[in-house]
Each structure stands twice: as structure tokens, then as C-alpha cells.
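Trainee: What follows is a predicted structure for the sequence shown.
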Amino acid sequence: MNNKLLAVLCAFLVSVTISAQEDRVVENIINEVNENSDLEQLAHELMDVVGPRLVGTPQMENAHDWAVKKYESWGISAENQQWGTWKGWERGVTHVDLIEPRVQSLQARQLAWSPSTKRKGVTAEVVLLPEASDSLDFVKNLTSVKGKIVLASMYQPTGRPDENWEEWATEESFQKMKDQREEQEQAWREKMEKTGHNNKSLHLALEKAGAAAIVTLYWSRGFGANKVFGAYTQNIPTIDMNLEDYGLVYRLAEYGDKPELRIVAESEDMGEVPAFNTIARIEGTEKPEEYIILSAHFDSWDGGTGATDNGTGTVVMMETMKILKKLYPNPKRTIIAGHWGSEEQGLNGSRAFVKDNPEIVENVQALFNQDNGTGRVARINGQGFLHAYDYLGRWMEAVPDEIKYDIETTFPGTPSGGGSDHSSFVAAGAPGFMLSSLSWNYWNYTWHTNLDTYDKIVFDDVRRNVILTAILTYMASEDPETTSREKRVLPVSRRTGEQMTWPEPKDATRRGGLD
């Protein structure tokens, strides 16, 4: 046998050996996820026991500590890395009762960072937002809210989502409802314009005028679903109320029945507290200075328990790390799990990490981020990296057909300027990719709502996402080539008509909610 033929044969045998090794690891990953998953246990501990993870709360700190201990139990090193501080606050009991003209307990919760009532609460008559002809007239009419509880949101005449109307109503009735709602929304916008305020300044003006409390409704256009965000007030409580009960109280006030509420909203202002990311690492053996990052924001709003935003993304990355540590303990490249804090207030944890760790960001092989609900991954965008198809395509080949054939890909795509934590890395030129999920009515029913709870998790879909993420991570680590960061020439924006530009990196808000 001549030397040339021997070299070809050796190369072939090496290729077959590597391929067989890859097949075994991939097969083991699939079996491990399907037979030994800890997803339900992780989700229970995170959502049911730790609970919602609002930045600045003890629950957020508990979550960070829980994650470190969980990683250590799997033999994975992890630590909490402080990146800033935030306004500290702890939610207590919220209880709201209608006491006039009859007694009924209502569905409501205080907004994040709302000031506390005294233990006995606040009892007062409820009034509508004052009418005014202009901003000067509004200032004059604000005297009417002193000592009153003010309804500061638009009344919603129907709590049925549009698809429910469309299914059951006559065409004429459905159109009539939509027209009336559009007219009402326009009237509300005009009413707000006449106050001279936006939502934030309006709440502060009501507080300054001596209102006893503010009640809001931010309906999510789904049965029983409200968006739940933060309070603007400094001294009086701000309460979010479900549509059905808000409508009841609104109608009583509008018809002159002089409703009274008793609001108990206990909370504690905890001053300035540290804010963290939790970072776990499995060290690489051949190229330890190159990195695959598993990305998921750890914080949530606290109307529910943050199950689909982003508890599911969190447990996907944790389960992936656990499986890789067991089946692939000596990766070629270092694998990092980044559980970012304060994503909800502007990608703060990931932006801080990018700013503070340039040596890691410069050597990212790939970042995989998951953040938009409980559904199986359905879309991957190349984020504007010109050769993303080449390497993602190679890695996807190892993914089972029943998973990858359901995934729509866009290459080279365009870079995300925000929305989730991969954007922080893409802005810095690192190849970060969003593993975007099927909807499962995410936007209306669980995204930032009071319904974002454990029961909304679809574990079969989440398990598929673990398989996908683990295989992509393994293939990215084993790839002999370093990924290209070459960027495409971005197209002209359809919205602005101007040439799109690559997003610029931004630093985090390092001291939040305190000014």
C-alpha cells in the first residue's frame, strides 16, 4: 500500500470514528432527556418554592442561591456575580374588598415596588379619573380625588378575547363591538391628552393631589389575563385589578352608587440591594479560551411566578448543563450558562456581563438563548452573521429529524437590537442566536401576566428544547472550526427607508429604581 493511499484510508477511519462518537453522544443525550429528565422537579423548585423573581427582591436572591447550589450538586462550578444594585422591595399580602354598596372580595394585586398600606389598609370611596377640558382644567379638578381611591385606566366593556367573539357572535355583532371599542379607546386617548400627562406623570399627579390609592387595569386581551408591571407612586399604593372586578367597581362609580374599597397592600422597602447574574461553567480541555454560552434571563415580573418568562428557558439551560456534565464532561471548549438578572428592565444583567467580560465575548463560539414561552423551538435567525448557515447547518444535521424539520430558519437574517439577552452579545459582534418558540398564546396569556404560572408549562415541548440545545452545544464545542463573525451588508429598512446599521453595545443600568 502506497503512502498516499494509506493517508486517505487513515483520514477515512478517523472521520468514521469521529462520526460514530458523535452519533453515540447524540443518542445518549436523547435517551437521557427522555428517560432521566429533572425538568418537572426543577420547575417546581423554581416556580412553586422560590416563586417570582423580580429584581431587587429576596426571591431573586433566593433564586440565585438556589441555582448555585443546584449546579454544585451536579458537580458544576457556579457563582453569583454582582453587576450593580437595585431598589430593594418585598411583596407582602394584597387583599382588596368591595365594602359598599355590598361586600365582595376582588381579584387584585399591588404592582411591583408599590408603597405599602398600613396593616389595617386603606378604606375610601372610589372615583373615576376627573374630566377636564384641558390640562389647566384638570389641575383644578384634581381637588376631587383627595382622600379617594382613583380608577386610572380605561373601562373595558368586554372581557372576551376577539377570537371568542369571532367564533360565537354574529358578524354584525362582532363588528359593532370592535367599532365601539375603537371609539372608546379614541375617547380615552383624548381624555388622557387633556390631562397633559402620560401614565407615569398622571399617577404622580394623583398622588400629589392627595389620592388614597390608585387602581389600574392593563388587560392582556385574554380571559382573566392582565399585564402586571411596576408602580410609579412614592407614598400611596397602586393596585392592578382583574377586568371583571375593575368593570364592576367602574360601573358602580359611573352610575353614582358610591362604591367603597378596602385595600390591604403590605410590602417592604428594603433600600439598595445588590443585583447579580448566576454563572456556571464546565471548563474546556482543548480550547478552554473559546466559549459556548447557554443564555436565559433569570428574573421575572411578579404578577405570576414567571413560569414561561423565563422559567422554562432557565430550566432548559440548567437541564442542558446537567446532561452535558454527565455525558460530555470534558468538552473541547468551555461551556458557560448565563442566568441574567434584570432582563425585564432592559437586558441589564447580560449587558453588564458583555461590558465586564470582553475576553469572553471576543471568543464566543456561539450563544444559544431561550426566552419566549413554553413552546418547542420553531425559528432560528442567523442574526446578520454572513456565514451563520454554514456552521449552524452543520450542527443542526445532528438534531433528530422530528425536531429540526419543524424549525424555520432565516439566513443570514438581521441582528436583533433588543428584546432578549442574545441581543447584548450580537451588538458586541458575538454570534448569539435566539431559539424562538411556538406561541401557545404567550403574548396574550402568559407574557408578563398574572397567569404566568407552572400549569402553563408544556413539558413535552420543553424536553425537545433541551435535546436541541444540548446537541447544538455539543456540536459547537466539537467543531474544529471557529465560527465566523463576518457581518452581512444590512438592507434598507422598510419602516424608515434608510440603510440599517448594526446595533451598538449598551452598558447596563447599574443602579436601578433608586433615582
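Mentor: Sure, I can see it.
Trainee: all contacts plus neighbour counts: C-alpha atoms, from now on.
Mentor: Noted.
Trainee: burial measure for residue 185, as a count.
Mentor: Using other C-alpha atoms under 10 Å, residue 185 has 15 neighbouring residues.
Trainee: And the closest residue to it other than its chain neighbours, how far from residue 114?
Mentor: Excluding the flanking residues, the one nearest residue 185 by C-alpha to C-alpha, 6 or more residues apart in numbering is residue 154, at 7.7 Å. Distance, residue 154 to residue 114, using C-alpha to C-alpha, to the nearest Å: 21 Å.
Trainee: got the contact list for residue 272?
Mentor: Counting by C-alpha atoms under 8 Å, 6 or more residues apart in numbering, residue 272 touches 85, 86, 87, 88, 514.
Trainee: Give the helix, strand or coil label for the nearest residue to it once chain neighbours are set aside.
Mentor: Sequence neighbours aside, residue 87 is the residue nearest to residue 272 in space, at 5.0 Å (criterion: C-alpha to C-alpha, 6+ apart). Classification of residue 87 using DSSP: H, G, I helix; E, B strand; the rest coil returns strand.
Trainee: What are the boundaries of the helices in the stretch 251-400 of the chain?
Mentor: 312-327, 348-356, 358-361, 388-396 (DSSP state H, counting those that start in this stretch).
Trainee: For these, please prepare TSV with the additional fields distance to residue 471 and mean neighbour count.
Mentor: Compiled in TSV, the helices of the stretch 251-400 of the chain are given as follows (distance: least, C-alpha to C-alpha, whole Å; neighbours: other C-alpha atoms under 10 Å):
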stretch	distance to residue 471	mean neighbour count
helix 312-327	9	24
helix 348-356	24	24
helix 358-361	22	16
helix 388-396	8	18
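Trainee: hold the first one in mind and look at this next one:
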Amino acid sequence: MKLTDIILRSNVGRKATTFAAGAMLCSSMAFAQQANKAIVDAIMNEGTQNSQLEKLGRELMDGIGPRLVGTPQMKQANDWAVAKYASWGIPARNEQWGTWRGWERGISHIDMVSPRVKSLEGTQLAWSPGMGKKTATAQTIILPDLADSMAFKAWLPNVKGKFVLISACQPTGRDDANWKTFALPESYTKIRAQRDTVTKQWAARIRKTGLNARTLPRALEQAGALGILTNNWSAGWGVDKIFSAYTKKVPTVDIGLEDYTLVYRLTEAGTPPTLNIHTESKELGEVPTFNTLAEIKGTEKPNEYVMLSAHFDSWDGGTGATDNGTGTLTMMEAMRILKKIYPNPKRTILVGHWGSEEQGLNGSRAFVEDHPEIVANLQALFNQDNGTGRVTSLAGQGFVEAKDYLSRWLTAVPDTIKNRIKTSFPGQPGSGGSDFASFVAVGAPGFSISSLSWDYSTYTWHTNRDTYDKIVFDDVRNNAILAAILAYMASEDPIKTTNTKTPGITWPKQTKATRKGGFD
């Protein structure tokens, strides 16, 4: 059967026919021999020869940038996606699921002005208070190792008018692989032990204050500190984790490892440097938050659903390129390909770009709560959210029959992609980590298509280096093609999937979405 014949057949519609289970299986096998190859070949060709991934990546990561929930850039991304889908002839919408603390990053300058002049690499943490047009100039002080909370309270007045360093001074800025390659074995063992000791001792130092990572910064600002300085090193060259601030009145700034340890050493030596800090972030009040949804309507079983899934939001130290810009691009490109090659699917193909995954899967959890009719009729959901690498694993998430239908769908995937994927059945149900878990928790067949690392956890996951240049587009192209083929096969399968849970597995409980967040 020619591709043009298949598309023509889809365009003129399908006639509903009822088959017995055995006949349906024969029909599925027959389709695998004819239509599947034509469609799959066309998907492969479109995804390889006419890929839009680089263009989409530049528009999203370079043009819009990071997509922190509650920021104007997040809403800009929602609107951009709706317009992009419309340009492909795919209906899309933004669906509000809650509200969040609105915040917008502004200009930041962190400079050492004595004992010498040096601009420091640093990032104001998300939702950190701004300073308007003011600049604070002060010396630094290190949180000391005190005996207990009473000693901490006695010391606390010393922070007034100072910038307080509240993170450990790492003994090395080289990653473990570099040490392992070049160091003597005893040096490698020594530096690892030293680093572990420093980390443990600093954690004990904070515990002795009677406070924790959340409450310590607030106590320091209440005592008159002008700002909080941190270093959340990610154990790689020049890379830090960038999360949220806990201060309410003064800025919290993560200083890059090399500059933080410089400032720390000068302070520890009794010659505390003087810093100028200027941050201009803005509070925007309570703002609406959205999921972006797009669909290709089914022609035979429109009330059964195949879903593609990726969270849209990110932290904002970098531009959210691999967490989860690459997952977003994968699913957008898959939908574009499907609309062009397979415009009239049997089942409705729906894509969800979720908001506030980073704060607890809130967008997808809200969708599960708000759309029980979709969840109850879900054929399968495929989610991608662990970096830029090619997909290398697929697990059954604890569903008894997952091996049958996932294996059936994978038979259509070209060997160049399929042979890299390790499957495991029945697997364990995901209890968190990414948005497929929101569906698994309610017994719906949601699956993670999991990717090769590319040092994701160290270098790009929630870091200041998660930028466009880290995207490996050859791998993302493979993932978009894979997602499109899986969606096509799940849509065409004459057999409806089942969601029987494997006996003996403790199933995760459903967690409700946080519908209003960021204000605590």
C-alpha cells in the first residue's frame, strides 16, 4: 500500500467495524506488514530530512529563555507553543490549572571591589527579593562552626551590614573524572575523602544553629544581613545548581565555585573582601499558570487517547535546554510529523506540556484531577524528561500486560533506534520524578522513555549551564521519531490496552496538585 493511499484513506474517514479479539490481532499483524512500514518510513524520512528541532530550539531556548513558573517567560512560552501548533494546523490551547507567585528576573551585578577589583560569576536565586535601583556594598562574613543554637544566637548580631557566606568551601573545582584520569591513586582517594568530610562537617555546622537550609537565611536577614551568598556546586567544571531563595527582604545569590571559594578564602584569612551587589528582580503578585495542550482528533475512536508528555517549565539558572527543553522539542516535533504523515489517527493523539513540574508535578497532577474522562480512556502516555540523550530504556511501570503492547509497538521502530532500547517488564511504578508518575498513580498507563545520561545529573540538571549548546540534536531527532512511531502504533492498535497492576507491588498514592504556590 502506498503512503498516498493510506493518507487518502485517512482523509476520507474510517468505517467503524467490530471484530472479535482474534480477528483484531490478525488485523494488527496485517497492518504491520503493509501500512506500518509505509507510515514508519515516512515518519523516519520527515524526522530526518525535514527536522525542525534546531529552529524550535533557538526560538524556545535562545528567544524566550528559561521558563520558571510564575514568570512572564513561562506565559510567553505557552503562547508561543499554541501559535506554533496553529501554524502546523494542530488545534492547541492554554488551560489554567492554578496560580503562582509571579516574579521576574532583572539585571544582576556581583563585584568584588577590594582587595582588588573583580566581577564575580553569580546568579540571583529564583524568587529572591530585588533591590530596585540600589546597590549594597559590604564586607563578607562566614557562618562559623558554633557549639549550639545558643552560641549561634549570641553570634547572630555580627551579620548586621554584612554579606553572609552559608555554604562550604570546596577543596577542588575539578570533577572526579579529571582527578581519576590524572591523579596518583592516593591523591584521588585523598581528595574524595576530603570533599566528603567538608560536606559532612558543613551540614553539621548548619544543624548546630538549630535551623535548616530554609530557615537559616531568614534568620540572617532578620538580624540585619545585607545579602546571603551560597555555592551549590554540582561536582563538575564551572557548574552550580540553581534553585530558589528563602529570603524575603534581601537578595540570595549563588556565587560560582571558583569565585565563591576565592571570597571564602580571603574572608577566612582575616582579610574579608568588600563586595558590591545589585539585583533588580520584580515581584508580580499572584499570576495564572497554565498547561499547553494540543490534539490531533481521532477519526474512529476519538474518545480514546494516546498522549505525548513533557514538562514545559524549568529552573532559570540556564535556559532549561535539557530540562526539559529537549523533551518539549521531542514532543512538538513528533506532533508536527504526525500531523503531516498521519493526519487522521484512529484514536485522538494529545500532547501535554506541563507547568510547575519542578515544584512537584503540579501541572500534570492537576490535569489528572481535571480530566478523569481522558485518564480513564488512555491507551498510553509517553513522557520524556531526563536530558538530551537518545532513549535507551523503557519499563512497564508495574502493569501486567505492558510487555505485550509495548513490545508490539516497538516492532515497528527501526532497528537503528529500537536496538538501543533496553526494556524491563513489568517494572516498578514511578512514584515521582516526572509527569508520567501523575498518571501511573491513578492506574493509567503512563511510561517514561528514558535517555542516555550525557552527564545530565552533573552538568545540566537544574544548573547554570543548561543551555542550547548542550543539546545533542542527533539524539533528539531519534527521540522525536521514536515518539511519533509509538504514538502512531498505539493509535492504530485494534486492541485497547489494559492497566492490570502486578500483584505484590506497592502502588504509589495519588498526590494532589498544589494549585496556589510560591508564597510560603
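Mentor: Noted; the coordinates are in hand. These numbers were taken from a predicted model, which means no experiment stands behind them.
Trainee: Of the contacts of residue 272 of the first structure, which are reproduced in the second structure?
Mentor: Compared against the second structure with both residues aligned by TM-score structural alignment, their matches' C-alpha atoms under 8 Å, these retain 85, 86, 87, 88.
Trainee: any idea whether the closest residue to residue 21 of the second structure other than its chain neighbours is helix, strand or coil?
Mentor: Spatial nearest neighbour of residue 21 of the second structure, excluding adjacent residues (C-alpha to C-alpha, 6+ apart): residue 495 at 7.6 Å. Following three-state DSSP, residue 495 of the second structure is assigned to coil.
Trainee: just checking, what residue in the first structure corresponds to residue 495 of the second structure?
Mentor: For residue 495 of the second structure, the aligned position in the first structure is residue 481, judged by TM-score structural alignment.
Trainee: Around that match, how many other residues sit close by?
Mentor: 10.
Trainee: which stretches of the stretch 301-450 of the first structure form strands?
Mentor: With strands called from DSSP state E, counting those that start in this stretch, the stretch 301-450 of the first structure shows them at 333-340, 364-369, 377-381, 408-410, 432-434, 436-437.
Trainee: So which bit of the second structure is the first one matched to?
Mentor: Right, strand 333-340 of the first structure. Using TM-score structural alignment, strand 333-340 of the first structure corresponds to residues 347-354 of the second structure.
Trainee: what element comes up after the lengthiest helix in the second structure heading to the C-terminus?
Mentor: When the second structure is parsed with DSSP state H, its longest helix is helix 185-208. Following helix 185-208 of the second structure in sequence order, the next helix or strand is helix 215-222 (DSSP states H and E).
Trainee: which of the residues in that following helix are buried?
Mentor: Across helix 215-222 of the second structure, burial judged by 16 or more other C-alpha atoms under 10 Å covers 216, 217, 218, 220, 221, 222.
Trainee: export the helices of the stretch 251-400 of the first structure to CSV and tack on distance to residue 71 of the first structure?
Mentor: Formatted as CSV, those follow (distance: least, C-alpha to C-alpha, whole Å):
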stretch, distance to residue 71 of the first structure
helix 312-327, 8
helix 348-356, 19
helix 358-361, 21
helix 388-396, 26
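Trainee: Which among these is found nearest to residue 510 of the first structure?
Mentor: helix 348-356 (7.7 Å; C-alpha to C-alpha).
Trainee: what helices or strands is the closest one leaning on?
Mentor: Secondary structure elements in contact with helix 348-356 of the first structure, counted by 3 or more C-alpha pairs under 8 Å, 6 or more residues apart in numbering; DSSP states H and E, are strand 77-100, strand 333-340, helix 422-427.
Trainee: among these, which is nearest residue 265 of the first structure?
Mentor: strand 77-100 (4.4 Å).
Trainee: Just the endpoints, please. Distance across stretch 297-314 of the first structure?
Mentor: 7 Å.
Trainee: equivalent range in the second structure for it?
Mentor: Under the criterion TM-score structural alignment, stretch 297-314 of the first structure matches residues 311-328.
Trainee: And for stretch 235-254 of the first structure?
Mentor: Stretch 235-254 of the first structure corresponds to residues 249-268 in the second structure, going by TM-score structural alignment.
Trainee: before we move on, what about stretch 461-470 of the first structure?
Mentor: By TM-score structural alignment, stretch 461-470 of the first structure lines up with residues 475-484 in the second structure.
Trainee: And stretch 396-413 of the first structure, by the same measure?
Mentor: Under TM-score structural alignment, the match for stretch 396-413 of the first structure is residues 410-427.
Trainee: Determine how far the last residue of the matching stretch lies from the first.
Mentor: First-to-last residue span, stretch 410-427 of the second structure, C-alpha to C-alpha: 17 Å.
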